[in-house]
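Visitor: Provided below are the primary sequence and the corresponding predicted coordinates.
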Amino acid sequence: MKFATKAIHAGQEPDPTTGAVMTPIYQTSTYWQKSPGDHKGFEYSRGTNPTRKALEACLAALENAKHGLAFSSGMGATDTVMKLLQPGDEVITGNDLYGGSYRIFTKVYAKYGIKFHFLDLSKPENIVPYLNDKTKLVWIETPTNPTMQIVDIEGIAKITKAHKILLTVDNTFASPYLQNPIDLGADIVMHSATKYLGGHSDVVMGALMVNDDQLYKDLWFIYNACGATPGPQDAFLVLRGIKTLHLRMKAHCENGAKVAHFLKKHPKVDKIYWPGFEDHPNHEVAKKQMRDFGGMVSFTLKGADLKETFRVAGSFEVFSLAESLGGVESLINHPVSMTHGSIPKEEREKVGVTDNLLRLSVGVEDIDDLLADLERALK
């Protein structure tokens, strides 16, 4: 089944009672049992709900995985992966990382004796000196947030498999339409489904997809025991959003490319981060593992201080100054004061997350309006 067909149909059948084409919202907390234990797979909605089950099957299909799990947020999904670890374990991750991931790693799990190594992952072999018998997980983003670094998933996976280490890929920026980490050797794929999967900025949700049956059982136990599960209304909204994922991603990519090329020529723009440029670090890796280069673009303002950067960020009329990304509307974000504020200044500046950096989530509006808005704000 091709991607567009999976996006519309995977995991979903007409309702057996009414014939409804759309999966119903099963707004219930519990389920009738004919006799104790006779529950047809549904007992209590923290563990399983029919609307959520349809979504999870769809999510798995999109990532070419056997199993999917939907969570109440992307951080809920991240937290569940971390709970696979034990005190004394070590984790290797990137030095350009979503601020929420950095925060949960350093402020929550480091307290429990888990050690994190934040590395330059531009080359797979960079992880080798940090491998030891305590290394249990490698966690990567690609493209990274917010400087769009590209990590070679297949190259990292060859190393982790040889050492029997779990590899988790945060695939939020790419979406399953552009990249499928499990096909490249990852063990777990994580999404903030709030972003491109939902696609309409109206729901908060996370997701994990896996192939290994035992790993799925281990994650499901934590998922059910700890309770970071979403309600059926949110599951319905993400199912609805996924039906247009392929159409939206084409438009995001087209607009993203035009915005990136516009900014590269603009006299007030210094550095620009978009993996579609031939001079972008690891551009060839991006070409190999992605189907297109996405709708996320970051750039720095030439010679701008924090005051001037704030002025520009607040001058847009079509782009909205807001956190998050991946919706149909275009957003502009100032990482230092918004999504990456929890990362120490010296650490974020090492990878280019400076006061004059702005991140764009390029939406699906008319490209002429987006370019005119950029021109107006950059005056």
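Guide: Sure, I can see it.

Visitor: for the rest of this, base every contact and every neighbour count on C-alpha atoms.
Guide: Noted.

Visitor: in what helix or strand does the residue nearest to the spatial centre of the chain lie?
Guide: Nearest to the mean C-alpha position of the chain, counting by CA atoms, centre = their mean, stands residue 172 at 1.8 Å. Using DSSP states H and E, residue 172 falls within no helix or strand.

Visitor: my guess is it contacts residue 198. True?
Guide: No. Between residue 172 and residue 198 there is no contact under CA atoms under 8 Å: 11.1 Å.

Visitor: try it against this one:
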Amino acid sequence: MASNSEGFSTRAIHAGQDPLQWTHCSVIPPIVMSTTFRQDAPAEHRGFEYGRSGNPTRKVLETCLSALEDGKHGFVFSSGLGASTVITCLLDSEDHIVSGDDIYGGTNRYFQKCLSKQNIAVTFVDATDIKNILNGINPNTKMVWLESPTNPLLKLVDIKEATEAIKKINSSIIVVVDNTFLTSYFQLPLNLGADIVVYSLTKYMNGHSDIIMGAAITNNDDLAAKIGFLQNAMGIVPSPFDCAMVNRSLKTLELRMQQHMKNGLAIAKFLEKHALVEKVMHPYLPSHPQYKLALKQSSGHSGMVSFYLKGDSQKFLKSLKLFTLAESLGGYESLAELPSIMTHASVPEEAREKLGITNQLIRLSVGLESEKDLIDDLDQALKACQ
């Protein structure tokens, strides 16, 4: 078992992977497909009884994720929104959530279209100003939901200061941070005071655009017991095969994130100097309004870059050759999309306009291709959209 004092890749490769946990000492954890497990006597089992309640392959992944997050308890789910569903089921009817206003479109839709039917209200605020978060807190507020960097505008929230301020008002409020854009390699929300960190593992953590999965990690024993109960009771669990695939992918996470950052920052610098680009959003550009916070709160940035285009966005996207026009992010391949009519189309039009999610806003997920080839592709597409 790797300890949290060891390096990131050491933990990614060894945490939860001990061959001695299997009688056959397999170096690579086996994919255990069984849905049921033999018991020594009625209600006496050896850690596993039914696949929904627990699975050896899933346990390996959850242990590894916890170690990478400096967390105690990890849980995986069949999707990122599945993880969000379980986390919000920690709340009761008539409870209230304060959420950042610039969040993943699917989360926004879930909050507005699904939670409302459970009589749970959500107030959306610009969480970059902590005063807005605090002003949104009501007597029945039980959860604050944050993304940093935000999706798709790449704004930052000071997680440590926000959490400390929230807890001063009410220490029982659960602070959740969606860390999908940065992963535990670049940012550790639990160490910054968050109660739960949530992921779409579909994105960078898996990194190969072939698995849909979510996760929640916490250091809070009481929250862990409740999440574990809900994971079993609601049945929002991933398959053993999918767990094995993500567990495999974590072994190269450090290397992949380093290359994503290198390529992403190079492209951000290229775009910032281009005549057909109005504005570039990347937290590690000195021009970013929260550049100093980025340096303080994280150790790097992923391949996510957003920018406002001066030319025809449709022509630009159709002219790309290496960048694929597609939703999602975090894979080894480079993607480009138009959030206003793709990933964030479910966000109400008025809210999109207020946030600045216009038809000129392009979101890039910069992959692992050669830097020069990616820049050349963007350059030719920019020239084609004049």
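Guide: Now that the structure is in, tell me what you want to look at. All figures in this text were calculated on a predicted structure; none of them were measured in a lab.

Visitor: could I get the TM-score for this pair?
Guide: Overlay of the two chains. TM-score (TM-score structural alignment, normalised by the length of the first structure): 0.97; 375 aligned residues with a CA RMSD of 1.0 Å.

Visitor: go through stretch 125-133 of the first structure and flag the buried ones.
Guide: Neighbour counts over stretch 125-133 of the first structure (16 or more other CA atoms under 10 Å) mark 127, 131 as buried.

Visitor: what separates that stretch from the chain centre, distance-wise?
Guide: Put simply, stretch 125-133 of the first structure sits 25 Å off its chain's centre (CA atoms, centre = their mean, to the nearest Å).

Visitor: okay, buried residues for stretch 179-198 of the second structure please.
Guide: Under the neighbour-count criterion of 16+ other CA under 10 Å, stretch 179-198 of the second structure has 179-190, 192-198 buried.

Visitor: which of the residues you listed fall within strands?
Guide: Mapping these onto strands (DSSP state E) picks out 196-198.

Visitor: tell me the residues of the second structure aligned with stretch 118-137 of the first structure.
Guide: Aligned by TM-score structural alignment, stretch 118-137 of the first structure falls on residues 124-143 of the second structure.

Visitor: ranges for the helices of the first structure?
Guide: Applying DSSP state H to the first structure gives helices spanning 3-9, 50-62, 74-82, 99-103, 153-162, 175-178, 213-226, 232-242, 245-265, 283-289, 306-313, 345-350, 367-377.

Visitor: reformat these as TSV; add distance to residue 357 of the first structure.
Guide: Shown next, in TSV, are those (distance: least, CA to CA, whole Å):
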stretch	distance to residue 357 of the first structure
helix 3-9	34
helix 50-62	33
helix 74-82	24
helix 99-103	15
helix 153-162	26
helix 175-178	23
helix 213-226	36
helix 232-242	30
helix 245-265	13
helix 283-289	21
helix 306-313	8
helix 345-350	10
helix 367-377	15
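
Visitor: any idea which of the ones you listed gets closest to residue 32 of the first structure?
Guide: With distances scored as CA to CA, the stretch of the helices of the first structure nearest to residue 32 of the first structure is helix 50-62 (13.7 Å).

Visitor: quick one, that closest one and helix 232-242 angle?
Guide: Between helix 50-62 of the first structure and helix 232-242, the angle comes out at 30 degrees (axes from the mean of the first three to the mean of the last three CA atoms, to 10 degrees).

Visitor: still on that earlier bit, which among the ones in strands among the buried residues of stretch 179-198 of the second structure gets closest to residue 113 of the second structure?
Guide: Nearest member of these to residue 113 of the second structure, counting by CA to CA, is residue 198, at 20.3 Å.

Visitor: contact partners of the match of stretch 118-137 of the first structure?
Guide: Outside of stretch 124-143 of the second structure, the residues within contact range by CA atoms under 8 Å, 6 or more residues apart in numbering are 91, 94-102, 123, 146, 155-158, 161-162, 165-166, 172-176.

Visitor: okay, stretch 96-111 of the second structure sits on what stretch of the first structure?
Guide: The aligned range for stretch 96-111 of the second structure is 90-105, by TM-score structural alignment.
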